[in-house]
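**Q** no sequence for this one, just the structure:
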């Protein structure tokens, strides 16, 4: 029996470990990396109560060490997608009817397991599988994922407390139901935390989920799946499949019980999903929820009043942390003419200090890009700039080598054309393009920043002049869903900066906030009249 309402207060953000020399965490992380490399994994799909393996084995390799085999995963096909949907729907009623406190405590336990027992294993898996350095893996696969789980429990608890007004003789209430059907979660390679959040945020609300992680993130995704199981997640609530996107879409988007998609990935794929769902509307029981965070062409706008050192630090970190493979990474920068010489000189000097190499050498700031397809695409942009036409030149970096791993030096391109190709197109790699503008034409450059890209994810203004800050904040209101003042445009923290953008960057449903969770709930209003009327007649009908 249920005889109480259980509320979960606002948690604190998970502390970030430093991995500084001599710390216990540094030794523990190195030991975890060694242990993982000594074990070859055979990763199954998780469908219902079964670990499903196939004859089609795909090898997993660290991007920075191409020849090393971490293990293999079983690749599935359409039959496995159908089985995952069936398993989810079989689990649906029992999961949806589970009391809130028992649902919530599964995810809180998973957060605690991540924070303690599995922390270094998860960080190590992210380092090896996705080529993240220790700090980037820590803030992602440990801290952010822990925060997603804990804060979402709190936010959902807040939603459940929101109830309508009741008046004399009438009792009103709202029930927050899960969606009718199953939810599809499609997650990217670049953040283990996103891989964990997209399926669990929907599941936390009582939904059942089919989860397709990016193939290049399966190595860390499987560990999180096992953590959820250890935390007590019932079979079938989240089902993880390894299939190609078109195979997945053909089955899922034709299913009458499809209730929504939680997506992070490319704008092109998301647009195709939206189109397909629209064409299939007559097949569905209800209107599916479509939630997505897609690409970015994120900017740093530097005002003539800026502190040059602040600007350089924002560019260096914003553009080159995790090889620029963040949807929020600084990709285009606008430098005022009065600071151009100083900023370019200092930025070039800083980039030259960045070492590139394997994650196992903790002194490397930059590691490998995710795979050969990405490497070739990024190298193509650099080769284009290296032609040294009248519009572009490489200020620093530009070396690309995929002999041992997919290594690309952090690269800064300068262009004389604010609409040059690398100022407009998403590159998703360690490439920053800078454009020098007339320091006295700030209003003009604001218009260029606003209309250069179809994306509107993140952006930053670096300035000491408060009038300039306010002007940029207002004029660029629709240019970025996350806007930063005197900081890099990356590093949103759960509970502090709800994350998401608009325009071609997605639906702006703000992962890691209460806003996102509303999308996975369906409200039902219940009115009970305590003293029912017994006559249809109203007083106005009487003349006397």
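**A** Received, thanks. Being a predicted model, the structure only gives us computed values, none of them experimental.
**Q** From now on I want contacts and neighbour counts done on CA atoms only, so please keep to that.
**A** OK.
**Q** who touches stretch 105-120?
**A** Contacts of stretch 105-120 from elsewhere in the structure, counted by C-alpha atoms under 8 Å, 6 or more residues apart in numbering, are 25, 28-29, 32, 122, 142-143, 145-147, 149-150, 153, 204, 227-228, 230-233.
**Q** Which ones among these map onto strands?
**A** Using DSSP state E, no member of the contacts of stretch 105-120 sits in strands.
**Q** What is the longest helix of this structure by residue count?
**A** helix 78-96 (DSSP state H).
**Q** also this one, for the comparison:
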């Protein structure tokens, strides 16, 4: 729910200029050449502040600070003290929850209820979770009869570059930063240029929590020929963790190859949502509304390819269209709003281009496809349902990353599995059925990093998370994150 306090905060942030500086070696600093770029509020299309634009010089300074910090108090800090610092970061995020939620909604255009109920609490929990994991996590030990014993020692990688997307800025940045710090590394973060504000605040939160200067650094900027490429090419950066679009991932991979950096990628998705006729349609509709349109469909896990078994197809469409029409598109700080603004003009035009392409490909728009009346300022788009397309159409095959879904009927398991797997992506999938054997059978044959059965976005942070094919490299979560952010040394002692 919207609160008077959040409304007041929002009005304050929207009415004043909010500037974002780099954070290097414990201090906020401008770019050496004074360069900046505008930060746009996507809900209004207006400038809300300026952002320092960094490049190679700022990245060099940040990496040097991080490299020095590796040998400083962060290295000598006891594990228990580091756990307490990491937990404290989560506590401070919760103490500033309302402020951070407002900043996130101003920066992204998402509804304030979403920022306040999911983005910020989960950001805090990421630190709490990995602090607890560090306390309980162990390493391997093997005894070779009575000859020798082997045991593993976990060590930090060094300086790690974290490159973040714009759709869930604080949530996904903390998802990387928490395990990276837990493993003892130092960090240079590059937030998405479209959403710099909460990351900028996070740097101060880390310092207030007791993180030594130089351990956490931020350089704002762009990708090619800017802060992003400087970070991925830097010889003193040991690893890059990137969440974002697949094409950018390929560019980063090529750049990182020069220094053989360790890579973790969570990339794009074109996720299937498979609905069998024996499932509970009311339950399916309630969750599918979320998996289609939450966060304006700007979530890599959204189920944008919906496949419905033919006996349930017409009934599903009737209910799905009706519920979609009830979604209120509007001001992120209006309590009635369920769908806010898309991230910016370029992305807005891209998503609208796919809707026009769907018409050219023979698709029919059952609802949506337009900007709501009265919302000419900002980048708003009605939730859109498209039918009449087959699996060869670009609208079905390519990631749109907006409030746009296609619905396609199917007749057999074999048919829908073939369609679900006929993609370059393999991030997630959902399967809806009350047949237990079918649930196991179908879920096990889908090429995706995570498959939900009769649910969506239900996450246990201990489990592996990541994509197959062009949806990513590696896995995050629990021990998988700690393994990525650390080196293991095996020590063999002859008895």
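**A** Yep, that arrived. Bear in mind the structure is a predicted one, so any value in this text is a computation, not a measurement.
**Q** which of the contacts of stretch 105-120 of the first structure count as buried?
**A** 25, 28-29, 32, 122, 142-143, 145-147, 149-150, 153, 204, 227-228, 231, 233 (16 or more other C-alpha atoms under 10 Å).
**Q** tell me the contacts of the spatially most central residue of the first structure?
**A** Nearest to the mean C-alpha position of the first structure, by C-alpha atoms, centre = their mean, lies residue 194 at 4.1 Å. Listed by C-alpha under 8 Å, 6+ apart, the contact set of residue 194 of the first structure reads 145, 187, 188, 264.
**Q** neighbours of residue 289 of the first structure, just the number please.
**A** Other residues lying near residue 289 of the first structure total 16 when counted by other C-alpha atoms under 10 Å.
**Q** Trace it over to the second structure, please.
**A** By TM-score structural alignment, residue 289 of the first structure lines up with residue 262 in the second structure.
**Q** What of residue 203 of the first structure?
**A** Checking TM-score structural alignment: residue 203 of the first structure goes with residue 181.
**Q** what's the answer for residue 325 of the first structure, then?
**A** Per TM-score structural alignment, residue 325 of the first structure is aligned with residue 298.
**Q** now swap in residue 412 of the first structure and tell me
**A** By TM-score structural alignment, residue 412 of the first structure lines up with residue 385.
**Q** Mean per-residue distance, the host helix or strand of its match versus the first structure.
**A** Taking DSSP states H and E as the criterion, residue 385 of the second structure maps to strand 384-387. Once the two models are superposed, strand 384-387 of the second structure sits on average 0.3 Å from its counterpart in the first structure (mean C-alpha distance after the TM-score superposition for the first structure).
**Q** so what's residue 524 of the first structure up against?
**A** Contacts of residue 524 of the first structure (C-alpha under 8 Å, 6+ apart): 174, 175, 176, 177.
**Q** actually residue 420 of the first structure, not the one I wrote
**A** So residue 420 of the first structure contacts residue 391 (C-alpha under 8 Å, 6+ apart).
**Q** And for the one 4 residues further on?
**A** Contacts for residue 424 of the first structure (C-alpha under 8 Å, 6+ apart) come out as 297, 452, 453.
**Q** Tell me which of those residues you also see in the second structure.
**A** For the contacts of residue 424 of the first structure, the contacts that are reproduced in the second structure, applying both residues aligned by TM-score structural alignment, their matches' C-alpha atoms under 8 Å, are 297, 453.
**Q** closest to residue 499 of the first structure among the contacts of residue 424 of the first structure?
**A** residue 297 (15.2 Å; C-alpha to C-alpha).
**Q** Pretty sure the closest one sits against residue 453.
**A** Yes: when contacts are counted by C-alpha atoms under 8 Å, residue 297 of the first structure is listed as touching residue 453 (6.6 Å).
**Q** shared neighbours of the two, anything?
**A** What both residue 297 of the first structure and residue 453 touch, as defined by C-alpha under 8 Å, 6+ apart, is the set 424, 425.
**Q** Residue in the first structure paired with residue 353 of the second structure?
**A** Under TM-score structural alignment, residue 353 of the second structure pairs with residue 380 in the first structure.
**Q** element containing its match?
**A** helix 372-386.
**Q** Just the residues contacting that helix, thanks.
**A** 369, 392-394, 398, 400, 402, 406-408, 413, 422, 427-429, 431.
**Q** which residue in the second structure lines up with residue 422 of the first structure?
**A** Checking TM-score structural alignment: residue 422 of the first structure goes with residue 395.
**Q** number of nearby residues for its match?
**A** The local packing of residue 395 of the second structure (other C-alpha under 10 Å) involves 26 other residues.
**Q** Over to the one 3 residues further on?
**A** Look at residue 398 of the second structure: counted by other C-alpha under 10 Å, it has 15 neighbours.
**Q** Ok, residue 95 of the second structure next?
**A** Residue 95 of the second structure has 12 nearby residues by other C-alpha under 10 Å.
**Q** Tell me how far it lies from residue 26 of the second structure.
**A** 21 Å (C-alpha to C-alpha, to the nearest Å).
**Q** now the strands for the stretch 101-250 of the first structure?
**A** Secondary structure of the stretch 101-250 of the first structure (DSSP state E, counting those that start in this stretch): strands located at 170-178, 182-187, 208-213, 238-240.
**Q** Export those to TSV and append columns for mean neighbour count and distance to residue 37 of the first structure.
**A** Formatted as TSV, those follow (neighbours: other C-alpha atoms under 10 Å; distance: least, C-alpha to C-alpha, whole Å):
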stretch	mean neighbour count	distance to residue 37 of the first structure
strand 170-178	16	41
strand 182-187	27	25
strand 208-213	29	22
strand 238-240	29	23
